[in-house]
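*Asks:* how would this look folded up:
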Amino acid sequence: MPHAKKATLVFLHGFAESPAIWTDFTRGFPAHYRLLMPALPGHGPQPQPVTDYSMEAQAQAVLAQLDAAGAEKVLLVAHSMGGYVALALADAHPERVAGLVLFHSTALPDTDEKRENRTKNQDFIRRHSLDKFMNSFIRPLLAPANRERLGTELQQLEAIGKATPEVTILGGLEAMKHRPDRTQVLRDARFPVLFISGHDDPAVPLDTLLPQLALPAQSHALLLQGVGHLGFIEAPELTRRAVLDFAAGVFGK
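*Replies:* Next up is the predicted model:
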């Protein structure tokens, strides 16, 4: 089937990640879907640092990649910071969005406490190096019961983070501090939204996400016990099935 005829799923990775996080997750997806996994600015195997890491600029970079691929209306599957980028894209170009999966992500802006923590992280990186930061940053994102079980996957994610340019990490932290409230995007959405959340997610606490479930006209949710912020490796079968079922509903396949 020609690419232009295929329903397109666009997978957006999160902060200090790369498209590689989706490799195992998307293995075995039906051939009638076209899968795109763009690298966000400054990320990926051949990162090219940029000067603007705002969610709006990142969304425009994703949109340019969609245009280049001839993808007009897509289902966005977006993890963490990727969700902030997806919401910025949906805010500017809702006509390009067939559906949205907020995969451990939120439409809320940072709290004052979160902004302070991001500034502390920036200071730590400048003083002690990106490598030392990554050695302590990713592990707490997993639910406690999964930290030893997923040791290999944790090391892979740490390696991806360490390979990301420091300027990208610092820029991403700064941009996330200043992103706006985009709950109105959910209220105005004419496309369905799937929320995937972990009960043990320290980055997007469940109690902050639950009120958002009522905002879209078409809302779906997968709430996972024993899962933190990385459900694509903590509960891959459940989250994969949720995305596929949601895609089938969006595209009628």
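*Asks:* Every contact and neighbour count from this point should use C-alpha atoms.
*Replies:* Fine.
*Asks:* In contact with the residue most central in space within the chain: list those residues for me.
*Replies:* Against the mean C-alpha coordinate of the chain, by C-alpha atoms, centre = their mean, the closest residue is H79 at 1.8 Å. Contact analysis of H79 by C-alpha atoms under 8 Å, 6 or more residues apart in numbering lists L12, H13, G14, L102, F103, H104, S105.
*Asks:* Just confirm the last one contacts L87, I think it does.
*Replies:* Just to be clear, that refers to S105. No - with contacts defined as C-alpha atoms under 8 Å, S105 does not count as touching L87, sitting 9.9 Å away.
*Asks:* neighbour-wise, which of those two wins?
*Replies:* A direct count of neighbours by other C-alpha atoms under 10 Å for S105 and L87 places L87 higher, at 30 against 24.
*Asks:* which SSE is that one in?
*Replies:* helix 81-92 (DSSP states H and E).
*Asks:* Contacts for that helix, please.
*Replies:* With contact meaning C-alpha under 8 Å, 6+ apart, helix 81-92 is reached by 12-15, 55-56, 58-60, 63, 76-78, 96-97, 100-103, 105-107, 176, 179, 182, 185.
*Asks:* I would like a ChimeraX command selecting only the buried ones among the residues you listed, please.
*Replies:* To isolate the buried subset of the contacts of helix 81-92 in ChimeraX, counting by 16 or more other C-alpha atoms under 10 Å, use the following:
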select :12,13,14,15,55,56,58,59,60,63,76,77,78,96,97,100,101,102,103,105,106,107,176,179,182,185
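*Asks:* what's the distance between the residue lying closest to V185 once chain neighbours are set aside and S80?
*Replies:* Sequence neighbours aside, D91 is the residue nearest to V185 in space, at 5.8 Å (criterion: C-alpha to C-alpha, 6 or more residues apart in numbering). Noted for D91: a distance of 17 Å to S80, by C-alpha to C-alpha, to the nearest Å.
*Asks:* Would you mind telling me which of these two has more residues around it?
*Replies:* S80 (22 against 19).
*Asks:* please give me the structure for this one as well, since I'd like to look at both together:
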Amino acid sequence: MDGVQLYTRSAGEGLPVVLLHAFPMSSAMWLAQREGLSSVCKVITPDLRGFGGSVLGEDDPSLDVMADDVARLLDHEGVDRAVVGGLSMGGYVTMAMCRRHPDRLRGVILADTKAGADPEAARSNRERIAAAVLEEGTSVLLEEVLPGLVGQTTAQRRAMVFGRVRGLVQAAPPTAVAWAQRAMAGRPDSFDTLRALKTPVLVIVGEEDEITSPADAGAMAEAVPDGRLVVIEKAGHLSAIEQPEAFNRAVSGFVAELAGGIGESPSRG
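*Replies:* Next up, the predicted model:
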């Protein structure tokens, strides 16, 4: 299995930090991170297969396939070890990286994601949405997925942010949406993976996240041997888009800690 080459953008110099996007976004969601973090690290933001500029390929749906794509991306970039992180689906791919390629990790960032596997009802719902999107297009996502992606504060007070999120959702290719839904439905429980990690982990969550809650985030931070938790106020599931400055502060502090520099290090909560 040769996989696919991910389309990626990068900015900055220094410690490489790979950020993996949420479902059903593309790497365009990381614009504020490419701009805001490029002074402290090299930010690498790929489009996961099928999204943005990356092709879907012929592989069966699997987060392991996506993790192997990221490992190949590191090879292509000439990077031996990197901080790898992701938000939501990107977090699931990051945990697959932890299982399959732990030697490539300098640190881990898990944002607005969870380590547990889907219960049967959630798996069935993913399959239902996958089939509906292939038949009806992304309008299904606007009705069923979009409302839960942002927090109450964003929905009520940040019309421009909500509009940007809507545009990113609308741009998602139906075939990639269906493939990713099926990949996420098949993911295993990752708590044992987290307990075995030998690298530092930063867990970030929006306080208004109703998809992957602060309780989910706290459980992950407690599971890893070297974890810290940052809760971002007035943000929902897409904390990096809703509150980019706070998100960037958390990441830059973590990167400074890993690099042995002086900076604001996130504290365990």
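*Asks:* ok, so of the contacts of H79 of structure 1, who is nearest A145 of structure 1?
*Replies:* Out of these, the one with the shortest distance to A145 of structure 1 is H104. That distance is 18.0 Å, counting by C-alpha to C-alpha.
*Asks:* Could you check which residue of structure 2 pairs with that closest one?
*Replies:* Using TM-score structural alignment, the equivalent of H104 of structure 1 in structure 2 is D112.
*Asks:* Test my guess that that match contacts E207.
*Replies:* No - the pair formed by D112 of structure 2 and E207 falls short of the contact definition of C-alpha under 8 Å, at 9.7 Å.
*Asks:* which of those two has more neighbours?
*Replies:* Each of D112 of structure 2 and E207 had its neighbours counted (other C-alpha under 10 Å), and the higher figure belongs to D112 (31 against 21).
*Asks:* For that one, which non-adjacent residue is closest in space?
*Replies:* Using C-alpha to C-alpha, 6+ apart and skipping the chain neighbours, the partner closest in space to D112 of structure 2 is V205 (4.8 Å).
*Asks:* Within the helices and strands, which one has that neighbour?
*Replies:* With DSSP H and E as the criterion, the answer for V205 of structure 2 is strand 201-206.
*Asks:* what residue of structure 2 takes the place of L224 of structure 1?
*Replies:* Under the pairing rule here (TM-score structural alignment), the equivalent of L224 of structure 1 within structure 2 is I232.
*Asks:* Repeat that for R34 of structure 1.
*Replies:* Aligned against structure 2 - with TM-score structural alignment as the criterion - R34 of structure 1 pairs with K42.
*Asks:* And L12 of structure 1, by the same measure?
*Replies:* Structural correspondence for L12 of structure 1 with respect to structure 2 (TM-score structural alignment): L20.
*Asks:* That match and P46 touch, don't they?
*Replies:* Yes - using C-alpha under 8 Å, L20 of structure 2 is in contact with P46, at 6.6 Å.
*Asks:* Quick check: neighbours shared by the two?
*Replies:* Here L20 of structure 2 and P46 share the contacting residues S27, scored by C-alpha under 8 Å, 6+ apart.
*Asks:* quick one, helices of the stretch 151-253 of structure 1?
*Replies:* For the stretch 151-253 of structure 1, the helices identified by DSSP state H, counting those that start in this stretch occupy 151-163, 166-177, 183-188, 206-209, 231-234, 236-251, in order along the chain.
*Asks:* Please identify the buried residues of the first one?
*Replies:* Neighbour-count burial for helix 151-163 of structure 1 flags L154, L157, E158, A159, I160, G161, K162, A163 (criterion: 16+ other C-alpha under 10 Å).
*Asks:* could you pull out the strands for the stretch 1-150 of structure 2?
*Replies:* In the stretch 1-150 of structure 2, the segments counted as strands under DSSP state E, counting those that start in this stretch are 8-11, 16-20, 42-46, 82-87, 105-111.
*Asks:* got TSV for those strands, with distance to V55 of structure 2 too?
*Replies:* TSV is the format used below for these (distance: least, C-alpha to C-alpha, whole Å):
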stretch	distance to V55 of structure 2
strand 8-11	12
strand 16-20	16
strand 42-46	12
strand 82-87	20
strand 105-111	25
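*Asks:* Out of these, which gets nearest to A259 of structure 2?
*Replies:* Nearest to A259 of structure 2 among the strands of the stretch 1-150 of structure 2 is strand 105-111; the distance by C-alpha to C-alpha comes to 9.7 Å.
*Asks:* okay, the angle between the closest one and helix 89-100?
*Replies:* Following axes from the mean of the first three to the mean of the last three C-alpha atoms, to 10 degrees, one obtains 150 degrees for the angle between strand 105-111 of structure 2 and helix 89-100.
*Asks:* ok and strand 105-111 of structure 2 relative to helix 244-259, angle-wise?
*Replies:* Between strand 105-111 of structure 2 and helix 244-259, the angle comes out at 160 degrees (the same axes, to 10 degrees).
*Asks:* Which elements pack onto strand 105-111 of structure 2?
*Replies:* Using 3 or more C-alpha pairs under 8 Å, 6 or more residues apart in numbering; DSSP states H and E, the elements in contact with strand 105-111 of structure 2 are strand 82-87, helix 89-100, strand 201-206.
*Asks:* which residues touch P244 of structure 2?
*Replies:* For P244 of structure 2, the contacting residues are A32, Q33, by C-alpha under 8 Å, 6+ apart.
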